[in-house]
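Novice: heads up, no residue letters with this:
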């Protein structure tokens, strides 16, 4: 990377223009308009990279982006205003405020699975926070990357927002620079690399990672509805979703019924798309081969068909999978769903607790006690009760992981908070000056003890 870009952005940031709230709102509107104008081209790029249909592209990429921008524009004036907070009696005469200060120059490194939305949604937060931004799109989705670069260069000056395209060496060069904030979405392994690089400058980070997110189907769940929603959440984007259910634990009393309903809903939701060649493809041959190898780790009871020329694997369900097999040692990130059965809920809770905290967890039950036991008793980033994936589609909920599944959160207010520093300011009176802090003695100590109660 040419370090002149970083200097150019830092110099522009210190001019102060990006701090103005009216300026930020104007830039958010410009971004939304630019995406709207290029909507057809962006959908075409997503089809070329991942074979996403227009409907799926809008549902998972463009729609959430529009919603996020609109929500932030509406609330930004209130969020950005300094907030007066209480001051203790020990500080009598003073006033306390919290200011949201932009970080400066932010780096956003985007993944390939939702290459538009996961590149631009963090930028929305960066703009709202008053920062300058460098965006590194994924090289694995080159058409979308090219479109993002064109959109940004035509809409914003390079000193404000810029796109740097390239492969691994480009990311390494960017991470060697001293940014003021880094926002990364991707795998756990690369997240560790990003964090290590950031530690050299003690640069704050948000890491949106992944993990093996479970779905748990209780015997009191509405089994057909649970199957439908799990099928949709799992096989959307060919399973290449960070919060997709990675595996299912279903109560043994309803397992057979559940698998039958999985089969029905897979056919209902995806058979036509597969026949028409409209089902999303696996991003690369390397990932395709990795997923095919997982099909050897148990019994394929639904699906298993694949087409190498198109990099397509049909939605597949597996049983008789063991935890020591490769499929259960890493995030699957594809259209392959292992199903396990259980007799006691504590068995499932033990399995989840013994492993790194997942990014998401999904509970299907009509029993409030079961719901509370799982939601309150298991560590995970976020999730749903009686649904999948939809918790990340609301700007009113923070989205982020825990432990190995990530750190920090964004969406809505949390995006603004992520891209700002909460600066504490105490404004002291000059009308009087209490002598207590200057003098030491027995009387002073008595007064201080009362003040600090």
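Specialist: Perfect, I can see it now. Fair warning: this is a prediction, and the values are worked out from it, not measured in the lab.

Novice: going forward, measure contacts and count neighbours with C-alpha atoms only.
Specialist: Fine.

Novice: which helix of this structure spans the most residues?
Specialist: Ordering each helix of the chain by length in residues (DSSP state H) puts helix 255-276 first.

Novice: Buried residues of the very next helix or strand once past it, list them for me.
Specialist: Per DSSP states H and E, the first helix or strand lying C-terminal to helix 255-276 is helix 285-294. By neighbour count on 16 or more other CA atoms under 10 Å, the buried set for helix 285-294 is 288, 291-292, 294.

Novice: ok, now stretch 210-221?
Specialist: 210-219, 221.

Novice: Quick one: end-to-end length of that stretch, please.
Specialist: 26 Å (CA to CA, to the nearest Å).

Novice: Same question for stretch 327-336.
Specialist: 9 Å.

Novice: returning to that earlier point: let's have the buried residues of helix 285-294 in JSON lines, adding distance to residue 24.
Specialist: Below are the buried residues of helix 285-294 laid out as JSON lines (distance: CA to CA, whole Å):
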{"residue": "288", "distance to residue 24": "42"}
{"residue": "291", "distance to residue 24": "43"}
{"residue": "292", "distance to residue 24": "46"}
{"residue": "294", "distance to residue 24": "47"}
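
Novice: Give me the residues contacting stretch 18-35.
Specialist: With CA atoms under 8 Å, 6 or more residues apart in numbering as the test, stretch 18-35 has contacts from 17, 42, 66, 69, 73, 76-77, 80, 102, 124, 127-132, 151, 155.

Novice: Kindly recompute the last result at 6 Å.
Specialist: Defining contact as CA atoms under 6 Å, 6 or more residues apart in numbering, one finds that stretch 18-35 is touched by 73, 127-128, 130.

Novice: how near is residue 423 to residue 351?
Specialist: 42 Å.

Novice: sorry, that was for residue 402
Specialist: Distance from residue 402 to residue 351, by CA to CA: 17 Å.

Novice: ok, the buried residues of helix 285-294 vs residue 397, which is closest?
Specialist: residue 291 (32.0 Å; CA to CA).

Novice: Determine the number of other residues adjacent to the residue nearest to the closest one when sequence neighbours are not counted.
Specialist: Using CA to CA, 6 or more residues apart in numbering and skipping residues adjacent in sequence, the residue nearest residue 291 is residue 334, 6.7 Å away. When neighbours are counted by other CA atoms under 10 Å, residue 334 registers 29.

Novice: Please apply the same query to residue 378.
Specialist: Neighbours of residue 378 using other CA under 10 Å come to 16.

Novice: again with the one 10 residues further on
Specialist: Counted by other CA under 10 Å, the residues lying close to residue 388 total 25.

Novice: what's the answer for residue 404, then?
Specialist: 23.

Novice: How about residue 70?
Specialist: So residue 70, with other CA under 10 Å, has 17 neighbours.

Novice: which element is it on?
Specialist: helix 63-80.

Novice: buried stuff in that helix?
Specialist: 64-66, 68-73, 76, 79-80.

Novice: List the contacts of that helix.
Specialist: residue 25.

Novice: now it: how far from the chain's centre is it?
Specialist: 17 Å (CA atoms, centre = their mean, to the nearest Å).

Novice: Which SSE is immediately downstream of it?
Specialist: Per DSSP H and E, helix 63-80 leads on to strand 83-85 as the next helix or strand towards the C-terminus.

Novice: Second structure for comparison follows:
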């Protein structure tokens, strides 16, 4: 079947096959198409690496770890558990349901729209698609126009694996996204900024589509007074500077206990020198996705420096590449204090009282991630109990994303809904309640409300409260 030549044609084709898909796209068919996707990704691995290198200089090893391997792990995990996820779940009867049997069935939502971002363009297009297909849906995938080589390759892979009535890729920019958002999809899965997330949610409201929004925010990191500083520096450097800092769950800013601040900066500087010896031209560091983004991030550095920030590690800039940069002496009047950085620039702030840190974290919108480095379990528990965030990493960064048995998602400003593994399957599924009558006693209290019926209702009230 030929690929539809317009957005309405692509949508209408999938709509026309929706009834047939509900009848025929069962466990075996979903399993087979996911296996084909895995094989196609494996065969095209050199092309994927080359595309991400072309789009923003992503190192091959990072592409393998954070783009290809993550998707393949999603597929493998899904294939291992899909039969169990799809199985209807029996629920325990309640007193009012005496004489009935109840279960929850997982039904495909229908036609889905997946809008992928530019920062992990391969992973964040195919990861949600794996969950979408596992749940039995069709999908239109809209990759980012800011990573054109990867977007084109996503289109090729999808066309090689899926018939267009099941999955279609629509390339383009804001006009194409706007046209897609005007269509009555059953579910929209969006990954991007909170500002654009509001636009997506407003568009979804017009057709009452359900949404999963994976957004971002300023994810804070706390270094406690008893933290293993060497371990913390390694994990912070990995989390902050991977993908050139263009990661929604990267540590955005650090709170370091004053008694360990100098030691931590020394250790972090040594780690940066070891991992990214050539600064902005390091072959182990991705560059900014484009000049505008590089200008924005570098502008945050220049504004902070002009307002008195200390340059603890000078990352420098070479074209669209910015080397790992560490700033101290951050104050609220600096732009970097309020903006999501989304680049390899790390502000460090000292603290002596954890209550002050907690107050600052809770005064901001809820972040997608929060990181704590400490051995004191009471301190960790205190931070967990008194803050809110999408997820938490204790003595590590970023790794919570790739744990398939954990939900991944934000809260309020940082997102709505969850993804990955069973949680991704459920995000793309309607949990349908099915209640069957066997020998229900409810008809005993049907009208007319005679004296006998009223007495029975009184008994029911006493029993059920």
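Specialist: The structure has been received and is ready for your questions. Predicted model only: the values in this text are computed from it and were never measured.

Novice: ok so, going back, gap between the counterpart of the residue nearest to residue 291 of structure 1 in structure 2 and residue 322 of structure 2?
Specialist: Taking TM-score structural alignment, residue 334 of structure 1 has residue 343 as its aligned residue in structure 2. Distance from residue 343 of structure 2 to residue 322 of structure 2, counting by CA to CA: 8 Å.

Novice: can you name the residues of structure 2 that stretch 76-92 of structure 1 overlays?
Specialist: Using TM-score structural alignment, stretch 76-92 of structure 1 pairs with 82-98 in structure 2.

Novice: can you give me the end-to-end distance of that stretch?
Specialist: End-to-end for stretch 82-98 of structure 2, by CA to CA: 32 Å.

Novice: more neighbours, residue 402 and residue 351 of structure 1?
Specialist: Applying other CA under 10 Å to residue 402 of structure 1 and residue 351 shows that residue 402 carries more neighbours, namely 22 against 10.

Novice: Could you pull up the residues touching the most centrally placed residue in structure 2?
Specialist: In structure 2, the centroid-proximal residue (CA atoms, centre = their mean) is residue 214; its distance is 4.4 Å. By CA under 6 Å, 6+ apart, residue 214 of structure 2 lies in contact with 191, 415.

Novice: Map residue 147 of structure 2 across to structure 1 for me.
Specialist: Using TM-score structural alignment, residue 147 of structure 2 lines up with residue 141 in structure 1.

Novice: From residue 382 of structure 1, how far out is its match?
Specialist: From residue 141 of structure 1 to residue 382 of structure 1 the distance is 28 Å (CA to CA).

Novice: How about the secondary structure of the counterpart of residue 392 of structure 2 in structure 1?
Specialist: Superposed on structure 1 with TM-score structural alignment, residue 392 of structure 2 falls opposite residue 383. Three-state assignment for residue 383 of structure 1 (DSSP: H, G, I helix; E, B strand; the rest coil): strand.

Novice: how far away is residue 383 of structure 1 from residue 60 of structure 1?
Specialist: 17 Å.

Novice: out of the two, which sits in the busier spot?
Specialist: residue 383 (24 against 17).

Novice: The more buried one: what's it in contact with?
Specialist: So residue 383 of structure 1 contacts 360-362, 391 (CA under 6 Å, 6+ apart).

Novice: got the residue ranges for the helices in the stretch 201-350 of structure 1?
Specialist: 223-235, 255-276, 285-294, 345-353 (DSSP state H, counting those that start in this stretch).

Novice: between these, which one is nearest to residue 323 of structure 1?
Specialist: helix 345-353 (9.6 Å).

Novice: once aligned to structure 2, how far is that closest one on average?
Specialist: Compared with structure 2 after fitting, helix 345-353 of structure 1 deviates on average by 0.5 Å (mean CA distance after the TM-score superposition for structure 1).

Novice: which position in structure 1 aligns with residue 300 of structure 2?
Specialist: Residue 300 of structure 2 maps onto residue 294 in structure 1, by TM-score structural alignment.

Novice: Ok, residue 156 of structure 2 next?
Specialist: Match for residue 156 of structure 2 (TM-score structural alignment): residue 150.

Novice: Equivalent analysis for residue 198 of structure 2, please.
Specialist: So residue 198 of structure 2 corresponds to residue 192, using TM-score structural alignment.

Novice: Tell me how far its match lies from residue 407 of structure 1.
Specialist: 11 Å.

Novice: what's the average distance of whichever strand or helix holds residue 376 of structure 1 to structure 2?
Specialist: Taking DSSP H and E as the definition, residue 376 of structure 1 sits inside helix 368-377. If you overlay the two and look at helix 368-377 of structure 1, the average distance to its match in structure 2 is 0.8 Å (mean CA distance after the TM-score superposition for structure 1).

Novice: And that helix, what does it pack against?
Specialist: The helices and strands touching helix 368-377 of structure 1, judged by 3 or more CA pairs under 6 Å, 6 or more residues apart in numbering; DSSP states H and E, number zero.

Novice: Tell me who's in contact with residue 64 of structure 2.
Specialist: No contacts exist for residue 64 of structure 2 under CA under 6 Å, 6+ apart.

Novice: sorry, back to before: taking their axis directions, the helix holding residue 376 of structure 1 and helix 345-353 sit at what angle?
Specialist: 20 degrees (axes from the mean of the first three to the mean of the last three CA atoms, to 10 degrees).

Novice: can you give me how far helix 368-377 of structure 1 is from the chain middle?
Specialist: On CA atoms, centre = their mean, the centre of helix 368-377 of structure 1 falls 24 Å from that of its chain.

Novice: Buried residues, that helix. List them.
Specialist: Buried, per 16+ other CA under 10 Å, within helix 368-377 of structure 1: 370-371, 374-375.

Novice: Can you lay out those residues as JSON lines showing distance to residue 440 of structure 1?
Specialist: JSON lines is the format used below for the buried residues of helix 368-377 of structure 1 (distance: CA to CA, whole Å):
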{"residue": "370", "distance to residue 440 of structure 1": "59"}
{"residue": "371", "distance to residue 440 of structure 1": "58"}
{"residue": "374", "distance to residue 440 of structure 1": "55"}
{"residue": "375", "distance to residue 440 of structure 1": "53"}
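
Novice: corresponding residue for residue 318 of structure 1 in structure 2?
Specialist: For residue 318 of structure 1, the residue aligned by TM-score structural alignment is residue 327.

Novice: Wait, its match touches residue 312, no?
Specialist: Yes. Residue 327 of structure 2 is within contact range of residue 312, at 5.4 Å (criterion: CA atoms under 6 Å).
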